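Engineer: model the following, please.
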Amino acid sequence: MVYYFTSNVVAPSASIYVGKDKFENEDLIKHGLESDVWFHVDNLSSAHVYLRLRDGETWDNIPKEVLEDCAQLTKANSIEGNKKDNITVIYTPWANLLKNASMATGQVSFHNQKMVKKIHVPVRLNPIVNRLNKTRVERFPDLQAEKEEILKKKRKEERRAKDEKKAAEKKERQEREQLKWQKEHAYDDLFSEENMQQSNNQDRDADFLDDFM
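Structural biologist: Presented below is the predicted three-dimensional model:
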């Protein structure tokens, strides 16, 4: 089971999800996405909380209000952390999570410790936790199938964007070539007209100018 929450402090809203237990966390670790950011109470047992980044968002430019929602939700889902003040919540991109066979169920480490940020949480803020809990939905997703479908859609969008870029570049190249041709042949008609006039003058009688005068 996975719990899904909606953070409405931004528009469009942000999606947050939490594994029910450590076994569920294993699946979340395995089937996360590049657009997921992982949250956990530092040095204490807690749920694994994930934020799914919105389009154009990166893990290091998450709105402050969304970070606070994630931190409060993480604290609230830690048995020990929920009782304490002045705790620290850490977060990092899903891709930075390190998991190997020697680790206990639900346990993770990091590929790069420098890509782990911290949030200080002085106290539990019930208005935030209550607001988020009102949006909670319980689901039993096939995480692997869901990930494959999302990646398939992403690849399709990337191919479409690549084709559009390729078509735009082709159009731009053709326009440049057309403009170049026009510049190179801008005086073709003029030269042709002058040549015709010269040819016509050469065909006239020698007395033409005298007759004109």
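Engineer: contacts, neighbours, all on C-alpha from now
Structural biologist: Will do.
Engineer: quick one, what contacts Lys84?
Structural biologist: Val123 (Cα atoms under 8 Å, 6 or more residues apart in numbering).
Engineer: okay, it and Ile90: tell me how far apart.
Structural biologist: For Lys84, the distance to Ile90 equals 16 Å [Cα to Cα, to the nearest Å].
Engineer: toward the C-terminus, what is the element adjacent to the top helix by length along the chain?
Structural biologist: Of all segments of type helix in the chain, defined using DSSP state H, the longest is helix 143-184. Later in the chain than helix 143-184, the nearest helix or strand by DSSP states H and E is helix 188-202.
Engineer: quick one: that next one to chain centroid distance?
Structural biologist: The gap between where helix 188-202 is centred and where its chain is centred comes out at 63 Å by Cα atoms, centre = their mean, to the nearest Å.
Engineer: repeat for stretch 103-110
Structural biologist: The answer for stretch 103-110 is 27 Å, by Cα atoms, centre = their mean.
Engineer: do stretch 92-101 as well
Structural biologist: Centre-to-centre, stretch 92-101 and its host chain are 19 Å apart (Cα atoms, centre = their mean).
Engineer: now do the end-to-end distance for that stretch.
Structural biologist: 21 Å.
Engineer: and for that stretch, what's in contact with it?
Structural biologist: So stretch 92-101 is contacted by 29, 32-39, 59, 107-112, 115-117 (Cα under 8 Å, 6+ apart).
Engineer: buried among the residues you listed? Need that as a selection in ChimeraX.
Structural biologist: In ChimeraX syntax, the buried subset of the contacts of stretch 92-101 is picked out as below (16 or more other Cα atoms under 10 Å):
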select :29,32,33,35,36,37,38,39,59,107,110,116
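Engineer: to compare with the earlier structure, here is another sequence to fold:
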Amino acid sequence: MVFYFTCQSRPDLAQKYIIYMGRDKFENEALIHNGWPEDLWFHVDDLSSAHVYLRLPRGETFESVPEEVVEECASLVKANSIKGCKMSETKIVYTPWENLKKTADMVVGQIGYHNHKRCKYICVKKNADIVKKIEKTRSEDLSPDLQAERLARDAEVLAEQKAAAKKEAEEQKLFKLKCEQEKYAKSYDRLFDDEPARTTNQESENDSDDFM
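Structural biologist: Below you'll find the model as predicted:
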């Protein structure tokens, strides 16, 4: 089971960003294995906490997420950390899902990073207002098939890529044909093909004799 939230810090973005949060280490593990390339992962730095995933719209980058949305996710992580929620200020780490590293020796729910340079950090203070707003959007406990959702997402992306590749191939074919037509139209032989036939002086004289 996981919880779903929608961002509340920006009314215009409420339906644009969806937040996933595991209730325990087993749900966190499921989210780790079935995350999307569009996900941003949030966690309290150096402390245990819930794993929060912000699902970005396709095409949006790590750097383009509004600060208000980042702060909202960070505040949610802090509020769902046994130790972090008691601290006046907490350091939160966030990074793209694809930067998470899971090795065989790690316990359930534990992860590392492929590249620490791709991690960002934000310090958040207790903010009951932000947490209260987002908690109002908390879904009931749901049991989605995370693997099926990921497979459906991948199938959709693959279909879009194939359609784009087909369109590009057709455009290249038409462009090549156009270039060949233009080349032919400008060629030396083509210029002469368009000219009327001319007679030689000898042919003219012969023609004249015939008429005499």
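Engineer: show the contacting residues for Ile79 of structure 1.
Structural biologist: Here Ile79 of structure 1 is in contact with Ser45, Ser46 (Cα under 8 Å, 6+ apart).
Engineer: residue in structure 2 paired with it?
Structural biologist: Under the alignment (TM-score structural alignment), Ile79 of structure 1 pairs with Ile82 in structure 2.
Engineer: swap in Leu132 of structure 1?
Structural biologist: So, by TM-score structural alignment, Leu132 of structure 1 is matched to Ile134.
Engineer: now for that match, how many residues are close by?
Structural biologist: Residues lying near Ile134 of structure 2 (other Cα atoms under 10 Å) number 20.
Engineer: flag every buried residue along stretch 78-86 of structure 1.
Structural biologist: So, applying 16+ other Cα under 10 Å, buried residues of stretch 78-86 of structure 1: Ser78, Gly81, Asn82.
Engineer: which one of these is nearest Asn195 of structure 1?
Structural biologist: Ser78 (92.0 Å; Cα to Cα).
Engineer: helix/strand/coil for the most centrally placed residue in structure 2?
Structural biologist: Per Cα atoms, centre = their mean, the C-alpha nearest to the average position across structure 2 is that of Arg58, at 3.7 Å. Three-state call for Arg58 of structure 2 (DSSP: H, G, I helix; E, B strand; the rest coil): coil.
Engineer: separation between the aligned residue in structure 1 for it and Leu190 of structure 1?
Structural biologist: Under the alignment (TM-score structural alignment), Arg58 of structure 2 maps onto Asp55 of structure 1. Look at Asp55 of structure 1 and Leu190 of structure 1: by Cα to Cα, they are 56 Å apart.
Engineer: and for Asn201 of structure 1?
Structural biologist: From Asn201 of structure 1 over to Leu190 of structure 1 (counting by Cα to Cα), the distance is 17 Å.
Engineer: mind checking how far Gly106 of structure 1 is from Glu80 of structure 1?
Structural biologist: Counting by Cα to Cα - Gly106 of structure 1 and Glu80 of structure 1 are separated by 17 Å.
Engineer: typed the wrong thing, it's Ala95 of structure 1
Structural biologist: Taking Cα to Cα, one finds Ala95 of structure 1 at 27 Å from Glu80 of structure 1.
Engineer: same check on Ile87 of structure 1?
Structural biologist: Per Cα to Cα, Ile87 of structure 1 is found 10 Å from Glu80 of structure 1.
Engineer: ok, now Arg54 of structure 1?
Structural biologist: 31 Å.
Engineer: what angle separates the longest helix of structure 1 from helix 188-202?
Structural biologist: 20 degrees (axes from the mean of the first three to the mean of the last three Cα atoms, to 10 degrees).
Engineer: output the contacting helices and strands for helix 143-184 of structure 1.
Structural biologist: If contacts are counted by 3 or more Cα pairs under 8 Å, 6 or more residues apart in numbering; DSSP states H and E, helix 143-184 of structure 1 sits against no helix or strand.
Engineer: any idea how far the lengthiest strand in structure 2 is from the chain center?
Structural biologist: For structure 2, the strand with the greatest residue count under DSSP state E is strand 89-96. Mean-position distance between strand 89-96 of structure 2 and its chain equals 21 Å (Cα atoms, centre = their mean).
Engineer: what span of structure 1 lines up against the very next helix or strand once past it?
Structural biologist: Counting by DSSP H and E, the element after strand 89-96 of structure 2 in chain order, helix or strand, is strand 100-101. Using TM-score structural alignment, strand 100-101 of structure 2 corresponds to residues 97-98 of structure 1.
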